[in-house]
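*Asks:* everything below, folded, please.
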Amino acid sequence: MKKNKSKSLNQQLKQAAMQAKGSGTTEHARKLHVKRFSSYLKANNIQIRDISQIKTKYIQGYITQRLEQGVKKRTLKNEMSAIRKVLRMENRSKLANSPLISNEALGLTGDSRKGTKVAITDIQYQEIYQKAFQKSPALAATIEIARVLGLRGEEAVQSCQSLKTWQTALTNGASRLKVIFGTKGGRPRETTILDRTRVINAINNAVAIAEKQNGKLINKATLKQAMTYWRNHCSAIGLTGKLAPHSLRYAFAQDLMRYYKAQGHSEKEVMAMVSMDLGHGDGRGRYIKLVYGNTGVEQ
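*Replies:* Predicted coordinates for the structure are as follows:
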């Protein structure tokens, strides 16, 4: 990437974060991570003006401070992933790949993702749904779509673009629906219809709402504004912490596990199929079992 010497370091980092590939949600997180790193440099009077001047010791100091602040290792792994991505975008691959700033060297190994989120229970979901409906029927409809199809937040917000296609597919007897918009890395996938009646009702309701809102579920001018609304209002009704919006996806994943298991599939097959439904590919069964299958809810 060509450098712009008139830009501040923070602006350079932000630009590189925006230009790296990934979904809108990934880009949003990456920008926050590099902004935090830039703020650390400024707060510690590290006077550099260009990404080419970033040194190993600056990254080491940043992670050390974050660990001392009690930030979870998993979070710091994500931050380092963002920093490495930006460094590679700026032809700093040698630094990005340096063993001196590997997760092991930075003391970020030994953590586990097990239990970082939980699957929302049916009772919890009904409470959340009612709060959402009182605030906005459109928000409630988006939450229901996310729950019945196992969608990520951005997928749910952008699902308005697929609602009528899904309606037609359901009318034609489809057992799976294609998720195209808002997917991680822009990779389309298919998700299994578990409760057909509930899915039909959710989609029909969402279509009716979107038709009154310029074809949108979250009626904002831009995707960025829609995602900000989604995150803020989900948090306001209680979808936060371990019950973040992703808990809807965890619950769907566990429904899938029970469904495939009831069909007589082996555990390995179950995890592989769930992984594909969630958009992780068939080779991440162990990851699925650890992250989605052990969330404190009886299987």
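*Asks:* CA only for contacts and neighbour counts going forward, please
*Replies:* Fine.
*Asks:* for the nearest residue to Glu144 once chain neighbours are set aside, pull up the helix or strand it's in.
*Replies:* Of all residues not flanking Glu144 in the chain, Ala202 sits nearest, at 6.4 Å (CA to CA, 6 or more residues apart in numbering). Using DSSP states H and E, Ala202 sits within helix 196-211.
*Asks:* identify each buried residue in the helix or strand just after that helix, please.
*Replies:* The first helix or strand that comes after helix 196-211 along the chain, using DSSP H and E, is helix 223-236. Residues 223, 226-227, 229-231, 233-234 are the ones in helix 223-236 that count as buried (16 or more other CA atoms under 10 Å).
*Asks:* please give the structure of this sequence too, so both can be compared:
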Amino acid sequence: MDILALFQALADESRLRICRLLTEMELTVGEIAQALGQSQPRVSRHLRILDEAGIVARRKEGAWTFVTLRLEEGSPVRQLLDAADGDIARAIAADAKRLEAIRIERAETASRWFNARAEQWGLLSKLHAPEEKIEAAMVKALKGRPLGRLVDVGTGTGRMLELFSPGAAEAIGIDRSPDMLRIARVRLEAAGDDVQASLRQGDMFALPLSDGAADTVILHQVLHFAHQPRAAIDEAARVLGPGGRLVLVDFEAHGREELRRDHGHQRLGFSDEGIEQMLSFAGLAPRAPVKVEGGELTVTIWTADRPAKKRRAA
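*Replies:* Down below sits the predicted model:
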């Protein structure tokens, strides 16, 4: 990082306050403007300067732009932000109060969205084993190996990140729905410091990750929404590095046509043979599936490994 550009970028009270806000949480441009009590165009100009200096990163998510602080925790600049006093400290304290209002607003928005769909989800959950039983089986399936860089495809409410990110070196949740990402942000923030994960908008057929970038990939109750399940598995396999593991959790093949009609399911479950064939075509080595019974629908956990690269003899 150019030290001169760094100090020039931070030589403004508003930009210092923006950086201090971002030490608390990732924020949209609109939320930063709300916390500072400034106009959005003015905040955007400040963010452009901070971005060019490499202090923040901006990321588009639908119509919104999210901003993240790039300064590592414990860095000298972050320590200076925490030690601010005088007029700047009073301004930061006022920003913190407005930030708390933003947290509450996020939670209320997420709650309204979830409550509007709770009845529909509740009816579906009665058709299969309790989530606690399914999650326990998933934990067992992943036990005994490091999670490394974990990617949760179709993260939804962020539950998989909440469950597995404490044991991962890094955790990333990807979902195409901005509404679901808002739900996940609220959930992960409420989970506390033990749960550290980033969220990105993206499609299961075109993940915003490079080849071999992940050590563990999870598709939890996602595949039945895919028009082309094999394409989704191929894309998950693409981002899986050598020695990595793919975990698919979905329904065993069934005949509940109302799930297609009322819940948007594109596939009425999957057979073991069908999944294992798709995994093999993707270059993965399937393991024995695990059945979680309870209710009218059986949930299956399919796992598969990306073979490690063979070492060449000297």
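*Asks:* tm score of chain vs chain?
*Replies:* Overlay of the two chains. TM-score (TM-score structural alignment, normalised by the length of structure 1): 0.23; 133 aligned residues with a CA RMSD of 7.2 Å.
*Asks:* that older thread, and the helix holding Ala202 of structure 1, what does it pack onto?
*Replies:* Where contact means 3 or more CA pairs under 8 Å, 6 or more residues apart in numbering; DSSP states H and E, helix 196-211 of structure 1 is packed against helix 137-149, helix 163-171.
*Asks:* the longest one packs against which elements?
*Replies:* In other words, helix 137-149 of structure 1. helix 122-135, helix 153-158, helix 196-211, helix 246-262.
*Asks:* in that helix, what's buried?
*Replies:* Within helix 137-149 of structure 1, the residues that count as buried by 16+ other CA under 10 Å are 137-149.
*Asks:* and what of the shortest one?
*Replies:* Of the residues in helix 163-171 of structure 1, those scored as buried under the neighbour-count criterion (16+ other CA under 10 Å) are 163, 166-167, 170.
*Asks:* burial measure for Pro104 of structure 2, as a count.
*Replies:* Let me fix one detail, which is that residue 104 of structure 2 is Ile and not Pro. 13 (other CA atoms under 10 Å).
*Asks:* now name the helix or strand holding it.
*Replies:* In this structure, Ile104 of structure 2 sits in helix 86-125 according to DSSP H and E.
*Asks:* repeat that for Met138 of structure 2.
*Replies:* helix 131-141.
*Asks:* other SSEs contacting that helix?
*Replies:* strand 290-292, strand 299-305.
*Asks:* helix, strand or coil for Asp250 of structure 2?
*Replies:* Of the three states, Asp250 of structure 2 takes strand under DSSP: H, G, I helix; E, B strand; the rest coil.
*Asks:* what is the neighbour count of it?
*Replies:* Other residues within reach of Asp250 of structure 2, judged by other CA under 10 Å, total 21.
*Asks:* is it true that it touches Val299?
*Replies:* Yes. If you go by CA atoms under 8 Å, Asp250 of structure 2 and Val299 touch, sitting 5.6 Å apart.
*Asks:* returning to that earlier point: now do the buried residues in the helix holding Met138 of structure 2.
*Replies:* Neighbour-count burial for helix 131-141 of structure 2 [16+ other CA under 10 Å]: 134-135, 137-138, 141.
*Asks:* same question, stretch 243-254 of structure 2
*Replies:* Quick answer for stretch 243-254 of structure 2 (16+ other CA under 10 Å): 244-253.
*Asks:* re earlier: go through the helices and strands packed on helix 131-141 of structure 2 and name the closest to Leu16 of structure 2.
*Replies:* strand 299-305 (46.1 Å; CA to CA).
*Asks:* quick one: neighbours of Ala89 of structure 2, just the number.
*Replies:* 15.
*Asks:* relative to Cys19 of structure 2, how far out is it?
*Replies:* Distance from Ala89 of structure 2 to Cys19 of structure 2, counting by CA to CA, to the nearest Å: 13 Å.
*Asks:* before we move on, what about Pro229 of structure 2?
*Replies:* For Pro229 of structure 2, the distance to Cys19 of structure 2 - CA to CA - is 42 Å.
*Asks:* then Ala57 of structure 2?
*Replies:* From Ala57 of structure 2 to Cys19 of structure 2 the distance is 11 Å (CA to CA).
*Asks:* who's more crowded, these two?
*Replies:* Cys19 (23 against 16).
*Asks:* surely that one touches Thr68?
*Replies:* No. Using CA under 8 Å, Cys19 of structure 2 is not in contact with Thr68, being 9.1 Å away.
*Asks:* stretch 235-246 of structure 1: end-to-end distance?
*Replies:* Separation of the first and last residues of stretch 235-246 of structure 1 by CA to CA is 12 Å.
*Asks:* typo on my end, it should be stretch 258-275 of structure 1
*Replies:* Distance between the two ends of stretch 258-275 of structure 1: 14 Å, counting by CA to CA.
*Asks:* and for stretch 141-152 of structure 2?
*Replies:* So stretch 141-152 of structure 2: terminal residues 16 Å apart, CA to CA.
*Asks:* and stretch 120-132 of structure 2, by the same measure?
*Replies:* OK, stretch 120-132 of structure 2 end separation, CA to CA: 19 Å.
*Asks:* what's the answer for stretch 20-27 of structure 2, then?
*Replies:* 12 Å.
*Asks:* now do stretch 234-253 of structure 1
*Replies:* End-to-end distance for stretch 234-253 of structure 1, by CA to CA: 20 Å.
*Asks:* wait, Ala304 of structure 2 touches Arg245, no?
*Replies:* Yes. With contact defined as CA under 8 Å, Ala304 of structure 2 counts as touching Arg245 (5.7 Å).
*Asks:* test my guess that Leu278 of structure 1 contacts Thr191.
*Replies:* Yes. Using CA under 8 Å, Leu278 of structure 1 is in contact with Thr191, at 7.0 Å.
*Asks:* those two: which has the busier surroundings?
*Replies:* Leu278 (25 against 21).
*Asks:* if I look at that one, how far off is Ile143 of structure 1?
*Replies:* Leu278 of structure 1 is 17 Å from Ile143 of structure 1, by CA to CA.
*Asks:* with Glu190 of structure 1 instead?
*Replies:* Distance from Glu190 of structure 1 to Ile143 of structure 1, counting by CA to CA: 19 Å.
*Asks:* same question, Lys224 of structure 1
*Replies:* From Lys224 of structure 1 across to Ile143 of structure 1, the span is 18 Å (CA to CA).
*Asks:* repeat for Leu32 of structure 1
*Replies:* Counting by CA to CA - Leu32 of structure 1 and Ile143 of structure 1 are separated by 25 Å.
*Asks:* can you check Phe37 of structure 1 too?
*Replies:* Taken as CA to CA, the span from Phe37 of structure 1 to Ile143 of structure 1 is 33 Å.
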